[in-house]
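Chemist: sequence first, then the predicted structure, then my questions.
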Amino acid sequence: MESMSFMKKITKRREFSSIIFLLALFGIAGVVNPAFWKLDNIMLCLNGSTVYTICAIGMAFVIFTGEIDASIGGTLGLSAAVAATMIRNGNSSMMALLVAILIGIVIGTVNGFGVAVLGVPSIIMTIGVNGIVRGFSYVYTGGAWVENIPRNFKEISQMGMFGLSWFYIGTIIIMILIHFCVTKKRCGRYFQAVGDNEDGAVHIGLPVTATKMISFIICAVCASLASVIFVSRIGFVTPMSGNGYEMKAIAACVIGGISLSGGIGNMIGATFGALIMASISRILVFVGLSSNYDNTITGILLITIVVIDAVIQKHNIEKSRRERLAARTAEVIEYKVEGGNKVCDRN
């Protein structure tokens, strides 16, 4: 009985569907082309999801609060261009990382101030900031590629153990720590509390404005951290680097069970969602289709999951209303029952 109740509890978790979906994708790809199931290929899928995973973790903070950040693609592109240029010119990778983080802090602060303080809708604010950041990126690079990255820096992404890169291992460790903080620590639960009921959060004294600002800063910093790994993995930066990563990150969160309305989901689901997003193009190649369908499939998945989530939420709201109505009706009936003992027994 205990094992059955445990399994029932697991299957009810929102991220469970993303795990099943991932296994189904890998299973179908392996049936069509058994070479997909080779250990080396699975490791490549995991390592290839590192950048998406970090971006999804950052995006999760923003979505938890009921907002959206459409600027992480531009943030990643600009941070990658600056970091790559610094590393190419002989600066240390640590210095490049710190500068990239500083870029993320500035962009995240602008986004957070516009949304949390000025009240600008997050989608409008972040799309505008994304355009500005893209413009800076073009000006900074002169529209040219940043190439000739030192080999020793590119080789960092190949280092690791058991087939997993140190970047991916570190990302998973960070994800686990963040998941613990968000679910177990009081300050971590602020993000979901704000997204679940912002007015209620204000009434009980939670720092709603600060929480939203911090979520945007974390999101932008995650994009900047991902940009340095992007440079190491890819080895060059183009003016279009990071383009579309915002949709990938949002889709990863939604597929991982994080509700766009805010307040629901966790980092584990976002991690599985990021792995799905990173694996789609690879799966397409193994099943004999062009990887050009990647963005199309991502869009279809995003729309499908959002629609399903909206239907489920509507159903839950209606169910709660019916239960409240049934309870009130039963209470009224009890008042009308004759006989004394059955009347208004609220204890």
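Modeler: All right, it came through fine. Residues are numbered from 1 along each chain as shown.
Chemist: every contact and neighbour count from this point should use C-alpha atoms.
Modeler: OK.
Chemist: show me where the stretch 151-300 of the chain has its strands.
Modeler: Assigned by DSSP state E, counting those that start in this stretch, the stretch 151-300 of the chain shows strands spanning 160-161, 164-165.
Chemist: out of those strands, which is the most enclosed?
Modeler: Among the strands of the stretch 151-300 of the chain, strand 164-165 has the highest mean neighbour count (mean count of other Cα atoms under 10 Å), at a mean of 20.
Chemist: same for that one, what does it pack against?
Modeler: Contacts defined by 3 or more Cα pairs under 8 Å, 6 or more residues apart in numbering; DSSP states H and E place strand 164-165 against helix 39-48.
Chemist: in the helix it packs on, which residues are buried?
Modeler: Using 16 or more other Cα atoms under 10 Å as the test for burial, helix 39-48 gives Ile42, Leu44, Cys45, Leu46, Asn47, Gly48.
Chemist: what about versus this one:
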Amino acid sequence: MNTSQDATAASREPVDFAKWWDRVGILLVLVALVILMSAIAPNFNRADNLLNIARAISINAILAAAMTLVILTGGIDLSVGSIIAVSGVVSVIAAIAGVPAPAAVVLGMAVGAACGFVNGWLTAYLSLAPFIVTLGTMTFLRGLAYTITDGQPIVSSDLNFRDLGNGYLWGIPIPVLVMAIVYAIVWFILERTRYGRHIYAVGGNAEAAKLAGVRVRHVLTSVYMLAGAFSGLAGVIFSARVISAQPTAGTGYELDAIAAVVLGGTSLAGGRGRVVGTLIGSVILGVLSTGLILLNVPFFTQLLIKGVVIILAVAIDSLKQRPLLLSLGKRDATPVKQ
């Protein structure tokens, strides 16, 4: 009798929107969008176009993976777009100076990691708000990119790492393979390491994590450094694609990255999310952008649509928090037995 009553009660419980969205909802949105674009956008489902979509989303997807790490700790990083510019500029200048391609790539990533260290240190050790810190570094690094290049692109027709952005391996664009490697690394960190559990713990409740022995400041600093390194890698790939150093590179990319992360199910409050969902969110944005281009939608209209998508992403995150808030409210309202 008790079993049947429990089953009936369970069937009456409201659906957990957060779990439903993370497991099914975001994937259904992607499938529906692909079907829609295949029906209305000319040549959308051609194999060469799909490869172009994959190449196009690779940079934003790498940025989104980096942003996932930061947002899981309850932070935000608005400087990733500017890191793309600075890292790309440094790597191209190094390559022109005769630095071997692997060293130029590593140097670009090192610059990104150094920028991330500054963000992490100011956030963790000076307890400054991540939004303000990264807003400041975003502006500073963008100005630094303009200063180094004197506001002009630095073009190199024989850039030694150009294949990183334009080459193919086994018939697959190299940027797509790099993106897959980045996601495999982030997935392994979050799902298979103690460090990954510490990232979730810090985002869930930093004070509780500290009492449990987690080195919160170390985790925060290292997460921003890791995100900076991946952003630097995205900057090198961007420069390889356009075969030049562009001081304007990455402008506005941080918004697309945040939208992809939230669409993928990661909570802006931290402590909850999956990098696999972030990848799906990045693909959704890439499919949407490519479809709009194939439909000859004006650029300013594309901006309007992207703005709506970002607002929807934040609204979805808010809806996902409601079941938790409601359950906490019910728990607080339960009378204490005397």
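Modeler: Cool, the structure landed. Treat the numbers as computed from the prediction; the structure is a model and nothing was measured.
Chemist: overlay them and tell me the TM-score.
Modeler: Here the TM-score for the pair of chains, by TM-score structural alignment, normalised by the length of structure 2, is 0.88; 323 aligned residues with a Cα RMSD of 2.3 Å.
Chemist: possible to save the strands of the stretch 151-300 of structure 1 as a markdown table with distance to Leu98 of structure 1?
Modeler: Formatted as a markdown table, the strands of the stretch 151-300 of structure 1 follow (distance: least, Cα to Cα, whole Å):
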| stretch | distance to Leu98 of structure 1 |
| --- | --- |
| strand 160-161 | 23 |
| strand 164-165 | 22 |
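Chemist: now do the most centrally placed residue in structure 1 against Ala252 of structure 1, distance only.
Modeler: Nearest to the mean C-alpha position of structure 1, by Cα atoms, centre = their mean, lies Ala56 at 2.5 Å. Between Ala56 of structure 1 and Ala252 of structure 1 the computed distance is 6 Å (Cα to Cα, to the nearest Å).
Chemist: and for the two, which residues touch both?
Modeler: Here Ala56 of structure 1 and Ala252 have Ala270, Thr271, Ala274 as joint contacts, going by Cα atoms under 8 Å, 6 or more residues apart in numbering.
Chemist: those in helices, which ones?
Modeler: Of the shared contacts of Ala56 and Ala252 of structure 1, the ones assigned to helices by DSSP state H are Ala270, Thr271, Ala274.
Chemist: need the contact list for the equivalent of the first one over in structure 2.
Modeler: Here Ala270 of structure 1 is matched to Thr278 in structure 2, going by TM-score structural alignment. Thr278 of structure 2 is in contact with Ala61, Ala64, Ala65, Thr68, Ala260, Val261, Val262, Leu263, Gly264, Gly265, Thr266, counting by Cα under 8 Å, 6+ apart.
Chemist: one more time with 10 Å, if that's ok
Modeler: 26, 61-62, 64-65, 67-68, 183, 257-266, 284 (Cα atoms under 10 Å, 6 or more residues apart in numbering).
Chemist: what sits closest to it if chain neighbours are left out?
Modeler: Distances taken as Cα to Cα, 6 or more residues apart in numbering place Gly264 nearest to Thr278 of structure 2, at 4.3 Å, with adjacent residues excluded.
Chemist: quick one: what's aligned to Met4 of structure 1 in structure 2?
Modeler: Per TM-score structural alignment, Met4 of structure 1 is not aligned with anything.
Chemist: my error: substitute Met213 of structure 1 in the last question.
Modeler: Met213 of structure 1 maps onto Thr221 in structure 2, by TM-score structural alignment.
Chemist: relative to Leu63 of structure 2, how far out is its match?
Modeler: Taking Cα to Cα, one finds Thr221 of structure 2 at 18 Å from Leu63 of structure 2.
Chemist: okay, those two: which has more neighbours?
Modeler: The neighbour count for Thr221 of structure 2 versus Leu63, taken as other Cα atoms under 10 Å, is higher for Leu63 (33 against 21).
Chemist: what helices and strands are in contact with the helix or strand containing the more buried one?
Modeler: In this structure, Leu63 of structure 2 sits in helix 47-72 according to DSSP states H and E. Secondary-structure packing of helix 47-72 of structure 2 (3 or more Cα pairs under 10 Å, 6 or more residues apart in numbering; DSSP states H and E): helix 80-96, helix 163-166, strand 172-173, helix 174-192, helix 194-204, helix 216-242, helix 253-263, helix 275-294.
Chemist: looking at the ones you listed, which is buried most?
Modeler: Counting by mean count of other Cα under 10 Å, the most buried of these turns out to be helix 80-96, with a mean of 29.
Chemist: quick one: that helix to structure 1 mean distance?
Modeler: Compared with structure 1 after fitting, helix 80-96 of structure 2 deviates on average by 1.2 Å (mean Cα distance after the TM-score superposition for structure 1).
Chemist: which part of structure 1 matches that helix?
Modeler: Counting by TM-score structural alignment, helix 80-96 of structure 2 corresponds to residues 72-88.
Chemist: what do you get for stretch 55-68 of structure 2?
Modeler: Using TM-score structural alignment, stretch 55-68 of structure 2 pairs with 47-60 in structure 1.
Chemist: I'd like to know which of the strands of the stretch 151-300 of structure 1 is closest to Lys185 of structure 1.
Modeler: Smallest distance to Lys185 of structure 1 across the strands of the stretch 151-300 of structure 1 (Cα to Cα): 29.5 Å, for strand 164-165.
Chemist: what's the closest one aligned against in structure 2?
Modeler: The aligned range for strand 164-165 of structure 1 is 172-173, by TM-score structural alignment.
Chemist: name the residues that touch that stretch?
Modeler: Leu51, Asn52, Ala54, Arg55, Ser58, Asp163, Leu164, Gly165, Asn166, Gly167.
Chemist: if we can go back for a sec, could you dump the shared contacts of Ala56 and Ala252 of structure 1 into TSV and include distance to Ile124 of structure 1?
Modeler: Output for these, formatted as TSV (distance: Cα to Cα, whole Å):
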residue	distance to Ile124 of structure 1
Ala270	24
Thr271	27
Ala274	25
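Chemist: closest to Lys336 of structure 1 out of these?
Modeler: For those, the minimum distance to Lys336 of structure 1 (Cα to Cα) is 51.8 Å, reached by Ala270.
Chemist: ok, the residue nearest to Thr278 of structure 2 touching Ile284?
Modeler: Yes. The pair formed by Gly264 of structure 2 and Ile284 meets the contact definition of Cα atoms under 10 Å, at 9.4 Å.
Chemist: any shared contact partners between these two?
Modeler: Joint contacts of Gly264 of structure 2 and Ile284 (Cα under 10 Å, 6+ apart) are Ile26, Leu27, Thr278.
Chemist: that concludes my questions; thank you for your assistance.
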